Structure formats: structure tokens, C-alpha cells
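Participant: sequence and predicted structure are below.
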Amino acid sequence: MVPQLATKYVFTITARVGAVTSAGETGHGVRRIIPILGGEVTGAITGKVLPFGADFQIVRPDELIDLEAKYAFETDDGAVVYVENRGIRFGPAELLEKLKRGEAVDPKLIYFRTVPKFETGQERYRWLMQRIFVASAARHPDRVVVDVHEVL
């Protein structure tokens, strides 16, 4: 018998983000780069998002956004964890336009899901590399909030 899938909430990453830089239409869509300025980690792991890294996005013609964020956080006990988070964001065109202008949008109206992967050399957090995680996220004008869930 195959085990049933379920998820369990583990922690939240709140990443403060900077202004969007656009490389323009690349043939795959519009390439956007959003710097990660810092933030916090709360829940089963606590710490701070380090002030470097970025979210590298492709905005397709239908406004579906492919996301690939690369950054790191440091736990309160000094471990550094590298994060590579891929996913998609999609919703009604008028709401996505509001997000692009930096306006607030109810996160429940936007589909924003990711698959974060973690790397660390700290033994006490190696379990992050031995599990699969999925996340539900929300984009706010100045930050992205990512609720990370372990797939059981």
C-alpha cells in the first residue's frame, strides 16, 4: 500500500523585498528581478532572512508568473540555511496589475504556491534536506510571506 500524502505546517518565512528591476521581454516572457532585503523566520525554526538574494521571475503573456527565489536565512542558534524556492503565481489580470503597481491585494484571490528546497551544513537542520516541502505564499507591497509545510 502507498502512504497517503498529507502536510504539516512547519514555519513561515517573511522576506522584505525591494523594487523590481526588469530586463524586458526575453522571448520567454518579461524577466523581472526582485531583491530580497531581509526579513524573519517564525514557527518551528526562528531566525532572520539574510539581506541578499533575489526572486528571478518570468511573467508570461497570460500573466502567469514563474518564480525562482534564491536566498538564505540564519537561525537564532547560528545555522545558515540556503533556500531555493520555485513556484507560480497567477490570478485575475486586474489584481496582478495592482500587485505590479505595489498596491495591496487580498492574498486569497491569488494562487501563489511554491516548492522550497533547503541546504545547510548544520547537522541539527539536516532534516530540511531530507524532506519535501510545499508552501502557500502571499505577495504584499513590501514583503512576501511564505508558509512552509512538510509533506508527510
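Facilitator: Ah, there it is.
Participant: going forward, measure contacts between C-alpha atoms and count neighbours the same way
Facilitator: Noted.
Participant: which SSE is immediately downstream of the helix or strand Leu99 falls within?
Facilitator: Secondary structure assignment for Leu99, by DSSP states H and E: helix 93-100. Per DSSP H and E, helix 93-100 leads on to strand 111-119 as the next helix or strand towards the C-terminus.
Participant: included below, for side-by-side comparison, is a second structure:
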Amino acid sequence: MKKVAFLALFFSISIFVHAQELQSEFLFDFEISLHPPQAIGKVLTGTRLIYPFKDGQVKGDKINGKVLDCGGEWGLVVDSSTFKMDVRATIQTNDGALIYIAYSGYNYASGKNAVLMREGKGSELSPSDYYFRSVPVFETSSPKYAWLNHTVAVGVGRFPSPGKIIYRIYAIK
């Protein structure tokens, strides 16, 4: 019995020691201007708000372009402090490629910070005052950007001004 326990402990430690550490690489900033929300209202899972995109830009070392006006956010106010994102958009790169981006994630703040966020005043807060993370997924047929089709990414969001969002998108290595 001791031998079995020792082997189980040994293999558990070996797997943990040999696990890769997560590393990230900056991909691009995803800047979006929003139209005022379309308030669907109370639904079974919360309060649905739809934010159509006016326009946007993508700026980075590997990808630059614009966000086409066909995207938007189909967000859900889950409770007084949590907003669940559901976003779909199309990026047109400066060299003409089209990249579909879809992401979900959460925006969370507590207390008076949550009140400011609900009132659309997130730009009055420091990004350290709230949690704003997304998990983008990409699809493209462009050979140049095909590496995105199998890239795991994380976005860190902030509100630079009313009606505007910027995500800093990182590839997880």
C-alpha cells in the first residue's frame, strides 16, 4: 500500500513539475465605439442589452485594420455587479483579409464602482477598480492570418471614454 501511495505521489509531483507555465504575447488593441444600447429588458437569465458597434480599429505589430459596422455586443446584466459579454465582429485588416472575432467574458465591479458602471460612467474609474476580461476566438480563411484559427487568447478591457471600449488582446503561448 505504501508503495502505491508513493508512486501516486511521485507521478503527481512529476506532472506538476513538468507542466508548462502560461506565457502571453501582445497581439493587438481592439478599440470599439458603441451606439447607445438597445434594452431588451428582463429575460430569464438577467437583463439583455444590445450594443451595436459604430466602428473600431485594430492596432498591433501583427494585425492592423478596422472593425466593420456589422458587429455588436449581446450583453447580459446578470446581477447588480456582473455583466456577461457575448460579442461578435468582423475585422478587415489593412491588407484586405477578413477575420471573424467572437468573445465572451465578464465585467465585474462591486459597490459604488458597479453603480458607476451601470450608469455608463466606467471611464471615470481606473481599470484596477473593475474586472474586465474576455476570451476571443478567431476564424479566417486568410493564409497570412491562419495561425489565429488555433490561437487561445485573452482580452483585458477598459473604458477610455463614454461609449468606447478598448481590449488589449494577448495570445496565450
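Facilitator: Received it, and whenever you're ready, just let me know what you need. If you're wondering where the values come from, they're calculated on a predicted model, not measured in any experiment.
Participant: with the second structure superposed, average distance for the helix holding Leu99 of the first structure?
Facilitator: Taken over the aligned residues, the distance from helix 93-100 of the first structure to the second structure averages 2.6 Å (mean Cα distance after the TM-score superposition for the first structure).
Participant: pull out the buried positions in that helix.
Facilitator: Using 16 or more other Cα atoms under 10 Å as the test for burial, helix 93-100 of the first structure gives 95-96.
Participant: quick check, distance from it to the centre of its chain.
Facilitator: 18 Å (Cα atoms, centre = their mean, to the nearest Å).
Participant: same deal with stretch 119-132 of the second structure?
Facilitator: Here stretch 119-132 of the second structure is found 15 Å from its chain centre; the criterion is Cα atoms, centre = their mean.
Participant: state the helix or strand in which whichever residue in the first structure pairs up with Ser81 of the second structure lies.
Facilitator: Matched by TM-score structural alignment, Ser81 of the second structure corresponds to Glu63 in the first structure. According to DSSP H and E, Glu63 of the first structure maps onto no helix or strand at all.
Participant: what is the three-state secondary structure of Cys70 of the second structure?
Facilitator: Using DSSP: H, G, I helix; E, B strand; the rest coil, the structure places Cys70 of the second structure in coil.
Participant: tell me the contacts of it?
Facilitator: By Cα atoms under 8 Å, 6 or more residues apart in numbering, Cys70 of the second structure lies in contact with 52-53, 89-90.
Participant: just Val105 of the first structure next, same as before
Facilitator: When contacts are counted by Cα under 8 Å, 6+ apart, Val105 of the first structure touches 95, 98-99, 140.
Participant: any idea what Gly24 of the first structure aligns with in the second structure?
Facilitator: For Gly24 of the first structure, the aligned residue in the second structure is Gly41 (criterion: TM-score structural alignment).
Participant: tell me who's in contact with Tyr51 of the second structure.
Facilitator: Contacts of Tyr51 of the second structure (Cα under 8 Å, 6+ apart): 34-38, 72-75.
Participant: wait, the match of Ser81 of the second structure sits on Ala93?
Facilitator: Yes. The pair Glu63 of the first structure and Ala93 passes the contact test of Cα atoms under 8 Å, sitting 6.8 Å apart.
Participant: so where's the longest strand in the second structure?
Facilitator: strand 46-59 (DSSP state E).
Participant: compared with the first structure, how much does the very next helix or strand once past that one deviate?
Facilitator: Proceeding N to C from strand 46-59 of the second structure, the next assigned helix or strand is strand 65-67, under DSSP H and E. On superposition with the first structure, the mean distance recorded for strand 65-67 of the second structure (mean Cα distance after the TM-score superposition for the first structure) is 0.7 Å.
Participant: name the residues of strand 65-67 of the second structure that are buried.
Facilitator: Neighbour counts over strand 65-67 of the second structure (16+ other Cα under 10 Å) mark 65-67 as buried.
Participant: tell me the counterpart residues of that strand in the first structure, please.
Facilitator: Aligning strand 65-67 of the second structure against the first structure (TM-score structural alignment) gives residues 47-49.
Participant: in CSV: the buried residues of strand 65-67 of the second structure, plus distance to Ser12 of the second structure.
Facilitator: Below are those laid out as CSV (distance: Cα to Cα, whole Å):
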residue, distance to Ser12 of the second structure
Gly65, 46
Lys66, 47
Val67, 46
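Participant: many thanks, we can stop here.
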